[in-house]
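**Student:** no letters, just coordinates:
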């Protein structure tokens, strides 16, 4: 029956249903450009891109988990811990900055593996396992730093700068990580396994997919991407701050959902997540330009997230 319904729909409506996030972004940009003369300035657009970078990188990692039918609430804390570990090993421990930089993604991957172990083999719900990791990672960041910011090595702090006047390095890193995420999801066996597990875990297991191993890969990737986001954020701040990225996990999940992924798993793509992160950044930037209170901004963002989940729910009902 759903096939007959789809057959009667116009090509335009089908395109809008599949690219709702992009259409929303275009409408948002047009509206804000009419409401504020400063919105389309080069300086402001670069500012929007930089603001989106950390959220987008975190969200790319969260996309893997959500596509596989899971959730990761620990990415913000893992980002802070990874950056703190980098800064501490390069300063207090005296490790060369090149080696210290490798410590950061290693920490992120280990956190992801612990999450996956608790979920796949400890049979903890993803919400509980990653909630626990959120507290553990944040606590370790505070212990390592003694609650104080740690200066980043000068070479690493350049990550927060620009190449020339118009090419912010955080945006370059965001694009690279987005391409990596797209390739993993669309061109690799682990990526295909994520869709299979998210669509129907038992069917994936019966088809020969080693679900436990694939969950290890999925959450390890999420932790690794969180570590890269932590380095970018610390580069922008020129220091690793143990309380950094607090609440970013919610923005990351929101970007994935706004971008068209389904919280029930089996659906999602890196490009959609990128657009979702841009929508959040554009919305916040536009509201600031319009002098909207920060309190009301939270209300608006919450409404947008609720609408995105509602659209996903209605879309899934329509295909059943």
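**Tutor:** Okay, I see it. Because the structure is predicted, anything quoted here is derived from the model rather than measured.
**Student:** going forward, measure contacts between C-alpha atoms and count neighbours the same way
**Tutor:** Fine.
**Student:** please enumerate the helices of the stretch 151-300 of the chain.
**Tutor:** 154-157, 169-187, 189-199, 201-206, 211-237, 248-258, 270-289, 294-319 (DSSP state H, counting those that start in this stretch).
**Student:** can you list these in JSON lines and add distance to residue 95 and mean neighbour count?
**Tutor:** Converted to JSON lines, these look like this (distance: least, C-alpha to C-alpha, whole Å; neighbours: other C-alpha atoms under 10 Å):
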{"stretch": "helix 154-157", "distance to residue 95": "13", "mean neighbour count": "16"}
{"stretch": "helix 169-187", "distance to residue 95": "24", "mean neighbour count": "19"}
{"stretch": "helix 189-199", "distance to residue 95": "34", "mean neighbour count": "22"}
{"stretch": "helix 201-206", "distance to residue 95": "43", "mean neighbour count": "15"}
{"stretch": "helix 211-237", "distance to residue 95": "16", "mean neighbour count": "26"}
{"stretch": "helix 248-258", "distance to residue 95": "29", "mean neighbour count": "27"}
{"stretch": "helix 270-289", "distance to residue 95": "35", "mean neighbour count": "23"}
{"stretch": "helix 294-319", "distance to residue 95": "41", "mean neighbour count": "14"}
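**Student:** so which of these comes closest to residue 117?
**Tutor:** helix 211-237 (6.9 Å; C-alpha to C-alpha).
**Student:** packing partners of the closest one?
**Tutor:** Applying 3 or more C-alpha pairs under 8 Å, 6 or more residues apart in numbering; DSSP states H and E, one finds that helix 211-237 makes contact with helix 42-67, helix 75-91, helix 97-120, helix 154-157, helix 189-199, helix 201-206.
**Student:** hang on, the earlier thing: so which of the helices of the stretch 151-300 of the chain comes closest to residue 28?
**Tutor:** helix 270-289 (7.5 Å).
**Student:** which other residues reach the closest one?
**Tutor:** 21-22, 24-25, 28-29, 32, 36, 38-39, 48-49, 51-52, 55-56, 59-60, 63, 178-179, 181-182, 185, 251-252, 254-261, 294, 297, 301 (C-alpha atoms under 8 Å, 6 or more residues apart in numbering).
**Student:** and with 7 Å instead?
**Tutor:** Applying C-alpha atoms under 7 Å, 6 or more residues apart in numbering, the external contacts of helix 270-289 come out as 21-22, 25, 32, 36, 48, 51-52, 55-56, 59-60, 178, 181-182, 255-256, 258-260, 297.
**Student:** what's the neighbour count on residue 98?
**Tutor:** 13 (other C-alpha atoms under 10 Å).
**Student:** distance of the residue nearest the centre of the chain from residue 267?
**Tutor:** In the chain, the C-alpha nearest the mean C-alpha coordinate belongs to residue 59, at 1.1 Å (C-alpha atoms, centre = their mean). Per C-alpha to C-alpha, to the nearest Å, residue 59 is found 14 Å from residue 267.
**Student:** try residue 245
**Tutor:** In terms of C-alpha to C-alpha, residue 245 sits 26 Å off from residue 267.
**Student:** and residue 150, by the same measure?
**Tutor:** 39 Å.
**Student:** and here's the other structure:
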């Protein structure tokens, strides 16, 4: 991350301190402005789907929705930290596939569950350290770096699995299909992860430093924030959460599928930006991300209950991403947070296009 270049100094850096204070003060209303429309959309869509099919409003269906979006939600939580800190990781979908394939392969080789879980999480730490060090110390653009990781991890997953799923029998069954006091365990994991990570983001010094880093990197550095260490920590946190999501995906599929994570990076960016996170950095909330994930799950479930062909769900994902990015860009232009040409948005669009070509 560049800290001594004028191009990295946002409009907020050049404002007087009194103006910055006035702009930062209404943070809670900004969260509400994001959360209320998302909550309203969830309620309206749920009521309509329930009117068409009463099963939609049952407790079992809502637990199933939360279980279905558990992997997406954990990935989105890590991406929320990154985007608020002014970073992005486009390799999460491929890393989920690689972790799942590696775990299934090691289970087949006779490894214990504890050894496989520990090895996968350690691998997540290593990937995060590499990404973070390259971005923080060598100033490699995270868009290009993680886009290369997307292709690398996807290829490794295919090579290890021999281009076909590896069955997993007798391992991680509780994590994928277990219940606790009558509630699906993946749903509990999702809510618990969101709450704990939300507390870490909004109520700790680390979280405040992440907001400062994304809002004004140079000002944060001059104020004594360890910007490089924070950047590395963000990538490590995100990669560890991605590894955990890969294990949950393996548990739910009962197999390590080298193509299980295909397209997840698009969904993660879509729900995170839909939840109010700004691609320019410095803005976002875990509550907004959680509601964005739930809305995505409700939309997918509603399409299924209304017997809409599955091919249209990809259209919904793309539409959500376009809508969320457009709304965020308009909000950023109104507040003067990014220049009118929106360079970060252009880089993101180009990276996603190249990622789609690589997957083809």
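**Tutor:** Sure, I can see it. Computed from a prediction, not measured in an experiment: that's the story for all the values here.
**Student:** TM between them?
**Tutor:** For this chain pair, the superposition-based TM-score is 0.89 by TM-score structural alignment, normalised by the length of structure 1; 317 aligned residues with a C-alpha RMSD of 2.8 Å.
**Student:** related to what we said a few turns ago, what's the residue nearest to the centre of structure 1 aligned with over in structure 2?
**Tutor:** Using TM-score structural alignment as the criterion, residue 59 of structure 1 maps onto residue 76 of structure 2.
**Student:** quick check: chain neighbours aside, which residue is closest to that match?
**Tutor:** residue 268 (5.2 Å; C-alpha to C-alpha, 6 or more residues apart in numbering).
**Student:** alignment lookup: that neighbour to structure 1.
**Tutor:** So, by TM-score structural alignment, residue 268 of structure 2 is matched to residue 252.
**Student:** now residue 98 of structure 2
**Tutor:** Under TM-score structural alignment, residue 98 of structure 2 pairs with residue 81 in structure 1.
**Student:** neighbours of its match, how many?
**Tutor:** 35.
**Student:** the residue nearest to residue 277 of structure 1 when sequence neighbours are not counted and residue 45 of structure 1: what is the separation?
**Tutor:** Nearest non-adjacent residue to residue 277 of structure 1, counting by C-alpha to C-alpha, 6+ apart: residue 255, 4.8 Å away. Taking C-alpha to C-alpha as the measure, residue 255 of structure 1 and residue 45 of structure 1 are separated by 19 Å.
**Student:** counterpart of residue 180 of structure 1 in structure 2?
**Tutor:** Under TM-score structural alignment, residue 180 of structure 1 pairs with residue 196 in structure 2.
**Student:** returning to what we had before: dump the residue contacts of the match of residue 98 of structure 2.
**Tutor:** 137-138, 140-141, 242.
**Student:** looking at those residues, which are in helices?
**Tutor:** Members of these lying in helices (criterion: DSSP state H): 137-138, 140-141.
**Student:** which of those sits closest to residue 197 of structure 1?
**Tutor:** Checking those one by one against residue 197 of structure 1 (C-alpha to C-alpha), the nearest turns out to be residue 137, at 26.9 Å.
**Student:** now do the contacts for that closest one.
**Tutor:** 77-78, 81.
**Student:** and if we set it to 8 Å?
**Tutor:** Contacts of residue 137 of structure 1 (C-alpha under 8 Å, 6+ apart): 74, 77-78, 80-81, 111.
**Student:** what does it align to in structure 2?
**Tutor:** Checking TM-score structural alignment: residue 137 of structure 1 goes with residue 153.
**Student:** and residue 261 of structure 1, how many residues sit next to it?
**Tutor:** 26.
**Student:** residue 88 of structure 2 contacts residue 79, doesn't it?
**Tutor:** Yes - using C-alpha atoms under 8 Å, residue 88 of structure 2 makes contact with residue 79 at a distance of 6.9 Å.
**Student:** those two - which one has more neighbours?
**Tutor:** residue 79 (32 against 25).
**Student:** my guess is residue 164 of structure 2 contacts residue 158. True?
**Tutor:** Yes - counting by C-alpha under 8 Å, residue 164 of structure 2 touches residue 158, with 7.5 Å between them.
**Student:** which neighbours do the two have in common?
**Tutor:** residue 258.
**Student:** counterpart of residue 133 of structure 2 over in structure 1?
**Tutor:** By TM-score structural alignment, residue 133 of structure 2 lines up with residue 117 in structure 1.
**Student:** and that match, what does it touch?
**Tutor:** residue 216.
**Student:** now do it against residue 215 of structure 1, distance only.
**Tutor:** Residue 117 of structure 1 is 8 Å from residue 215 of structure 1, by C-alpha to C-alpha.
**Student:** please name the nearest non-neighbouring residue to residue 196 of structure 1.
**Tutor:** Closest to residue 196 of structure 1 by C-alpha to C-alpha, 6+ apart is residue 204, at 5.6 Å.
**Student:** for the one you found, what are its contacts?
**Tutor:** 193, 196-197, 211.
**Student:** do you know how far residue 4 of structure 1 is from residue 318 of structure 1?
**Tutor:** In terms of C-alpha to C-alpha, residue 4 of structure 1 sits 12 Å off from residue 318 of structure 1.
**Student:** what touches both of the two?
**Tutor:** Joint contacts of residue 4 of structure 1 and residue 318 (C-alpha under 8 Å, 6+ apart) do not exist.
**Student:** and residue 67 of structure 2, what pairs with it in structure 1?
**Tutor:** In structure 1, the residue paired with residue 67 of structure 2 is residue 50, using TM-score structural alignment.
**Student:** since we're on that match, how many residues are nearby?
**Tutor:** 22.
**Student:** the one 5 residues further on now?
**Tutor:** If you count neighbours by other C-alpha under 10 Å, residue 55 of structure 1 ends up with 31.
**Student:** quick check: closest non-adjacent residue to it.
**Tutor:** residue 252 (5.6 Å).
**Student:** just to check, that neighbour is in contact with residue 59?
**Tutor:** Yes - the pair residue 252 of structure 1 and residue 59 qualifies as a contact (C-alpha under 8 Å) at a distance of 4.2 Å.
**Student:** show me which of residue 150 and residue 267 of structure 1 is the more surrounded one.
**Tutor:** Using other C-alpha under 10 Å as the criterion, residue 150 of structure 1 and residue 267 rank with residue 150 on top: 24 against 20.
**Student:** pretty sure the more buried one contacts residue 87?
**Tutor:** Yes - the pair residue 150 of structure 1 / residue 87 is scored as a contact, 6.1 Å apart, by C-alpha under 8 Å.
**Student:** give me the common contacts of those two.
**Tutor:** With C-alpha under 8 Å, 6+ apart as the test, residue 150 of structure 1 and residue 87 both reach 239-240.
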